[in-house]
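> requesting a structural model of the entry that follows:
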Amino acid sequence: MSQTAPSFIPARPFAPAERDAVYRAIHERRDMRHFSGGQVSDEALERLLQAAHHAPSVGFMQPWRFIRIRDRQRRRAIHALVEQERQATAQALGERADEFMRIKLEGILDCAELLAVALPPGRQAHIFGRRTMPEMDLASAACAIQNMWLAARAEGLGMGWVSVFDPAALGALLQLPEGSRPIALLCLGPVPGYYPQPMLAEAGWAKRLPLRDMCMDEVWQAG
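A predicted model of the protein is given here:
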């Protein structure tokens, strides 16, 4: 069977200033937990969602669904779910529990916009790229979130990914259909500034590992 011939646009590199702006967004992006209220304009929010929606996805399945949450009572209920899981995580961490509890994990009640990201039902119908690796729906949705994160930095906004919650409880609160799965709560909005390095590094929880420890030749090499 012959393959379809692709069409191309010219593969010209970006101008140096444009290229540097891309790398700047990558290196200055932060998982933000401190917000300063304010608002995100409808136009900016549309640009961010368009950036997410232009992410790559395995088999072009586009497995991302965004729920905008503006109701304060629902936000408080979500915050309570996160706090419940925060306490459970602290208990599971054992001797690092106190250290963990001192770290701010989210800005659900402070951010201008709160978005939930969910995988839709019916994902099993997408076989292309998922037959042996069904988790590629999650990987694809993570690409959409990363696109939004970088776009938020370019807009001068902060974004934080909250994953400390019980998926079943959050799904029930958001009335997700059977087969759907929440994967993220995104806190978005103006921030007082950006952390000079990842917040968990600032807090001493972990540090960035050297790139050389992540790269190998040909086969897996024990370090």
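> hey, let's count contacts and neighbours off CA atoms from now on
Noted.
> for stretch 20-38, buried residues please.
Going by neighbour count (16 or more other C-alpha atoms under 10 Å), the buried part of stretch 20-38 is 25-26, 29-35, 37.
> now find how far off-centre the lengthiest strand in the chain is within its chain.
Secondary structure of the chain per DSSP state E: the longest strand is strand 181-189. On the basis of C-alpha atoms, centre = their mean, to the nearest Å, strand 181-189 is displaced by 7 Å from the centre of the chain it belongs to.
> so what touches that strand?
Applying C-alpha atoms under 8 Å, 6 or more residues apart in numbering, the contact partners of strand 181-189 are 32-33, 35-40, 106-108, 111-121, 138, 157-163, 167-168, 170-171.
> filter these to the buried ones?
32-33, 35, 37, 40, 106-108, 111-120, 138, 157-163, 167, 170-171.
> from the residues you listed, which land in helices?
138, 167, 170-171 (DSSP state H).
> as TSV, those with distance to residue 100 would be great.
Formatted as TSV, these follow (distance: C-alpha to C-alpha, whole Å):
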residue	distance to residue 100
138	26
167	21
170	22
171	26
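> one more, please, to line up against the first structure:
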Amino acid sequence: MKITPEERNAVYKTIFSRRDVRREFKPAPIPKDVLERVLLAAHHAPSVGFMQPWDFVLVTKPDSKRQIKQGFLQAHAEAAERFEGERKEQYKRLKLEGIEEAPLGICVTCDRNRTGPVVLGRTAKPEMDLFSSVCAVQNLWLAARAENLGVGWVSIVHDKVIRDTLNIPESIDIIAYLCVGYVEAFHDTPDLERAGWLPRRDASSAIHYEFWSEPTAE
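Below is the predicted model of the structure:
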């Protein structure tokens, strides 16, 4: 199936306009058909050995969100102590989650034993199933953006908080907790770039040809 120029441009537009959303969530629920499309896109991510190790826990209960928010506040306070001076004060001012504001939370997990102990493609690089689950997150994120839904990845929370709140077995790895919902607007630039935390790195600086660096002559 050939991709038309219009379809190609829509994919690039979605990629370049994707944002990590932490604010401006609307309380309106996500229609069932929209959510099903987003989750189906996530489920079609590439996976090592076609093991499809991911699962998606949908979180709407205020009590669950409140517990996860408390876990964020604890981890956020711990993280602040690792910065110094103005950087620490800047960190504390940043809005880094929308756990209670977003109408939906999605916890993405990875079952590393889903298809047995030996997985095609994971024998030399055992973490490939974790990477596969991250691909599912990216698919979900881009599909959500195509549906004009905002997504924010909350990484400043300890796994135990999410595990205890959502009753996730110890045998299951937690990959991501995502805040999902419609938003007032999508910004042209990422929050952290606008806040002056870091600039976007030029793409050319990330591209290497043949070697990371030229090999040393012997």
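> following element in sequence after the longest strand of the first structure, please.
Using DSSP states H and E, the helix or strand that follows strand 181-189 of the first structure in sequence is helix 199-202.
> matching residues in the second structure for that following helix?
Under TM-score structural alignment, the alignment places helix 199-202 of the first structure onto residues 191-194 of the second structure.
> show me where the second structure has strands.
54-59, 104-110, 149-153, 173-182.
> for the counterpart of residue 111 of the second structure in the first structure, which non-adjacent residue is spatially closest?
Aligned counterpart of residue 111 of the second structure in the first structure: residue 120 (TM-score structural alignment). In space, and not counting its chain neighbours, residue 120 of the first structure is closest to residue 180: 4.6 Å by C-alpha to C-alpha, 6 or more residues apart in numbering.
> so how far is residue 130 of the second structure from the equivalent of that neighbour over in the second structure?
Applying TM-score structural alignment, one finds that residue 180 of the first structure aligns to residue 172 in the second structure. Here the distance between residue 172 of the second structure and residue 130 of the second structure works out to 11 Å (C-alpha to C-alpha, to the nearest Å).
> need the residues touching each of the two.
110, 112.
> distance of the residue nearest to residue 119 of the second structure when sequence neighbours are not counted from residue 172 of the second structure?
In space, and not counting its chain neighbours, residue 119 of the second structure is closest to residue 49: 5.8 Å by C-alpha to C-alpha, 6+ apart. Between residue 49 of the second structure and residue 172 of the second structure the computed distance is 18 Å (C-alpha to C-alpha).
> then residue 56 of the second structure?
Using C-alpha to C-alpha, residue 56 of the second structure is found at 12 Å from residue 172 of the second structure.
> same check on residue 72 of the second structure?
21 Å.
> for the two, indicate the residue with more neighbours.
residue 72 (22 against 17; other C-alpha atoms under 10 Å).
> residue in the first structure matching the more buried one?
That one, residue 72 of the second structure, aligns with residue 82 by TM-score structural alignment.
> quick one, what contacts its match?
So residue 82 of the first structure contacts 164-166 (C-alpha under 8 Å, 6+ apart).
> of these - the most surrounded one?
The most crowded member of those, judged by other C-alpha under 10 Å, is residue 165 (23 neighbours).
> what's the counterpart of that one in the second structure?
Checking TM-score structural alignment: residue 165 of the first structure goes with residue 157.
> name the nearest residue to residue 98 of the first structure, sequence neighbours excluded.
Closest to residue 98 of the first structure by C-alpha to C-alpha, 6+ apart is residue 90, at 7.4 Å.
> how about the one you found, what does it touch?
96-98, 100-101.
> any of the residues you listed buried? List them.
97, 100.
> residue in the second structure matching residue 213 of the first structure?
In the second structure, residue 213 of the first structure lands on residue 205 (TM-score structural alignment).
> re earlier: out of the buried residues of stretch 20-38 of the first structure, what pair is the most spread apart?
26 and 37 (24.2 Å; C-alpha to C-alpha).
> sorry, back to before: and the longest strand of the first structure against the second structure, how far off on average?
Taking mean C-alpha distance after the TM-score superposition for the first structure, the mean distance separating strand 181-189 of the first structure from the aligned residues in the second structure is 1.0 Å.
> alignment lookup: residue 67 of the first structure to the second structure.
So residue 67 of the first structure corresponds to residue 57, using TM-score structural alignment.
> before I go, just wanted to say thanks for your time.
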